[in-house]
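>>> show me how the following folds:
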Amino acid sequence: MIQSPTLAALVVTMNRPDQIRQTVARLRSEGADYLVIVDNGSDADTRDWLRSLEDDQTRILLTDRNLGGAGGFARALTEAREAFDPDWYLLMDDDARPDPGALAAFRAMDKTGWDALAAAAYYPDGTICEMNRPLVNRLSGPGFIPTHLTPEDYASPYTRPVAASSFVGLFLTRTAVRTIGLPDPDLFLYMEDGLYTLALTRAGLRLGFAPKLRFTHDCQTLATRTSGFRPVWKAYYYHRNLLIFYRRAMGPLVWPTLAYLIPRWLMKTRDQKGEARAFLRYLARAIRDGLRGRTGTGPVENGEV
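Next comes the predicted model:
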């Protein structure tokens, strides 16, 4: 009898008790073998509840400061590897969870030849979650112009190769983590997943998009593009890391792309009600640091420039 591969689910959370409760309940009902949760500084009641979950198959890591998504997932992968050494790791935000039957579908599918698998993430209303759409290369020759998968790709029954994806429903083999290592904690927030999975495929590992593995991402605050960044300092990380991703993905092709991107980024100023000047300061610093490839966290995390 072939033994089912072991699976460790990894979640990063911060001050969203209703969401993390739902996600933990779903992961346990779906039969994840192990669970690792990194808490980035939730209130005392949430941390007390998280502590109550710990057992032989569950690890709770309570950080003394906010590590962001990048640092949180780096900690979670380290802990899962040392404590459980599973065959597969599954990454997700606290407001994202597998649909009923998704983990059973993962265990049943033929995973031969795949080093990582990206799930299909949807909003609660059933529409495709835009921020989690995997990327493919638009060019057939040298170079790389990233473009998102289409609705037709989501409707397909087949797993197809992709170049990069998000951490919402990302399944990683033990081999992938050993080869690529950990997400860069200095990215702090946003695009750490795109950069990590791009490094994975650039190393020759195979990342597949599996439409049958469905996730729901209940990210209501980011479901629209008109609310602006709250708090505004997040704009720095978003644009800096996105620019770093484009530079690594596209190489010299990034320069004409910037002529299109930067005016679009400037248009976001109108969404920052009462904080337009601060947004422009963060955007200017993001472009400067992104072009230099400069990462790290520090004063910007606290809302200063």
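>>> from here on, just use CA atoms for contacts and neighbour counts.
Will do.
>>> run through the helices of the chain in chain order.
Here the chain has its helices, by DSSP state H, at 17-30, 44-51, 68-83, 102-108, 151-155, 174-180, 192-202, 234-250, 254-267, 276-292.
>>> of those helices, which is nearest R133?
helix 151-155 (9.4 Å; CA to CA).
>>> that closest one: which residues count as buried?
153-154 (16 or more other CA atoms under 10 Å).
>>> on contacts alone, who are the packing partners of it?
When contacts are defined as 3 or more CA pairs under 8 Å, 6 or more residues apart in numbering; DSSP states H and E, helix 151-155 packs onto strand 207-217.
>>> what's the angle from the strand it packs on to helix 192-202?
160 degrees (axes from the mean of the first three to the mean of the last three CA atoms, to 10 degrees).
>>> settle this for me: L200 is touching T173, isn't it.
No - with contacts counted by CA atoms under 8 Å, L200 stays clear of T173, the gap being 11.3 Å.
>>> want to put them side by side, so please do this one too:
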Amino acid sequence: MNATVCAIVVTYNRSELLKKCLSAIKNQSVGVTHIVVIDNHSTDATETIMKSMASDQVLYNRLDDNYGGAGGFKRGISYALDNTHDQYFWIMDDDTMPTSTALENLLHATLSLSDFGFLTANTHWKDCTPMNVPPIAQNWSVAADKGLIRVQEATFVSLFVERKKVEKVGLPFEEFFIWHDDTEFTTRLSKLAPGYFVTKALVVHESAGNNAPLIYTDSSNRISRYYYLYRNEMYICKKHKGSAVTLMTFLRDLFVGIKVLIVAPDHRAKRSFTVLKGTFSGLVFRPRG
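Below you'll find the predicted structure:
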């Protein structure tokens, strides 16, 4: 395979995971051309480690502040566009550990498809249970005999995209800060061509847990983060999914805002206000391209 690939890794204060991630990328059965590491202004040993690793292949860019996952991925993809000529971008968090043949299988999938908007890996948690499973598309089985499942969207846990597709749709929206920046970005990509889940491209996501956090039970110091979740999801519905889905999502969020007042163990008013503030903000949210 003669394709050139730039791996893009966004990191923040997880230097040990980052080292493991970079080792996994370097030990692929098919080599990457470049590795771009975007450091969201870490305060641990990340800067020291990366400065010792920087080379013509490993490109390190330390940001002047923490711009969240969305800002980090936007800057990482932009940096790769400006500083490499690679054909493909392989995008991931620092807690993504690709198995040795993950990239090989992603590249093999490109040979089986006449066109694609994005590819996403088969992601497992540390105990081998599935996670980050994308929602399947209506005609999901069109390439199933090739080990490819058509999907609607995906996350930045091992996302594989063509440079030319990114140049057409633009970058992720930094204003999303956290949550759903990746699903919005891949929704845009899927409008150019279908996205696919590559069953043989295995990666391990070494996140803290395999359950999505919930505003009902998450710790009190994380409540404010949920503003972005509800705002960004409402924007995606309004922008990409039509009025019926937008209305159903709006009504669901109103229900959540009421339910937390009844079932949350603490900070009920704050949790409810966060849900409702995010939901109503999403109706008028206009991220800059």
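>>> if we can go back for a sec, reformat the helices of structure 1 as CSV; add distance to P124 of structure 1.
Shown next, in CSV, are those (distance: least, CA to CA, whole Å):
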stretch, distance to P124 of structure 1
helix 17-30, 13
helix 44-51, 24
helix 68-83, 22
helix 102-108, 15
helix 151-155, 16
helix 174-180, 30
helix 192-202, 22
helix 234-250, 24
helix 254-267, 28
helix 276-292, 30
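>>> nearest to I128 of structure 1 among those helices would be which one?
Comparing the helices of structure 1 under CA to CA, the one sitting nearest is helix 151-155, at 7.8 Å.
>>> if we can go back for a sec, nearest to I60 of structure 1, out of the helices of structure 1?
Closest approach to I60 of structure 1 among these (CA to CA): helix 44-51, 6.5 Å.
>>> now do the buried residues in the closest one.
Buried residues in helix 44-51 of structure 1, counted by 16+ other CA under 10 Å: 46-47, 50.
>>> stretch 225-238 of structure 1 too?
228-229, 232-238.
>>> which one of those is nearest E30 of structure 1?
Proximity of the buried residues of stretch 225-238 of structure 1 to E30 of structure 1, judged by CA to CA, is greatest for Y238, which lies at 32.5 Å.
>>> what residue of structure 2 takes the place of that closest one?
Using TM-score structural alignment, the equivalent of Y238 of structure 1 in structure 2 is L229.
>>> just R248 of structure 1 next, same as before
Match for R248 of structure 1 (TM-score structural alignment): K239.
>>> so what's the residue count around the nearest residue to V5 of structure 2 once chain neighbours are set aside?
Distance criterion CA to CA, 6 or more residues apart in numbering; nearest residue to V5 of structure 2, sequence neighbours excluded, is Y88 at 4.7 Å. By other CA atoms under 10 Å, the residues close to Y88 of structure 2 number 22.
>>> can you give me the distance of the match of R248 of structure 1 to S190 of structure 2?
14 Å (CA to CA, to the nearest Å).
>>> ditto for T99 of structure 2
Counting by CA to CA, the gap from T99 of structure 2 to S190 of structure 2 is 26 Å.
>>> and those two? which has more neighbours close in?
Taking other CA under 10 Å, T99 of structure 2 and S190 do not tie; S190 has more neighbours (21 against 16).
>>> I'd say that one and E153 touch.
Yes - between S190 of structure 2 and E153 there is a contact under CA under 8 Å: 7.3 Å.
>>> mind listing what's buried in stretch 264-276 of structure 2?
Buried residues in stretch 264-276 of structure 2 (16+ other CA under 10 Å): 264, 266, 268, 271-276.
>>> show residues contacting that stretch.
Defining contact as CA atoms under 8 Å, 6 or more residues apart in numbering, one finds that stretch 264-276 of structure 2 is touched by 215-217, 220, 223-224, 226-227, 230, 253-254, 256-258, 260-262.
>>> map D289 of structure 1 across to structure 2 for me.
Per TM-score structural alignment, D289 of structure 1 is aligned with S281.
>>> got a list of what that match touches?
R231.
>>> ok, now how distant is it from T43 of structure 2?
32 Å.
>>> what does K19 of structure 2 give?
Distance from K19 of structure 2 to T43 of structure 2, by CA to CA: 16 Å.
>>> who has more neighbours, the two?
K19 (17 against 12).
>>> nearest residue to the residue nearest to the spatial centre of structure 2 other than its sequence neighbours?
When CA atoms, centre = their mean is applied to structure 2, the residue found nearest the centroid is F156 (2.0 Å). Closest residue in space to F156 of structure 2, ignoring its immediate chain neighbours: M92 at 5.2 Å, by CA to CA, 6+ apart.
>>> contacting residues around the one you found?
Contact partners of M92 of structure 2, counting by CA under 8 Å, 6+ apart, are 7-10, 156-159.
>>> apply 7 Å and report the result again.
Residues near M92 of structure 2 by CA atoms under 7 Å, 6 or more residues apart in numbering: 8-10, 156-159.
>>> select only the buried ones of those residues in ChimeraX?
Applied in ChimeraX, the following selects the buried portion of these according to 16+ other CA under 10 Å:
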select :8,9,10,156,157,158,159
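>>> closest one to R286 of structure 2 out of the contacts of M92 of structure 2, please.
Nearest member of the contacts of M92 of structure 2 to R286 of structure 2, counting by CA to CA, is F156, at 22.0 Å.
>>> trace that closest one over to structure 1, please.
Aligned counterpart of F156 of structure 2 in structure 1: F167 (TM-score structural alignment).
>>> and that match, how far from F279 of structure 1?
26 Å.
>>> and what of R214 of structure 1?
35 Å.
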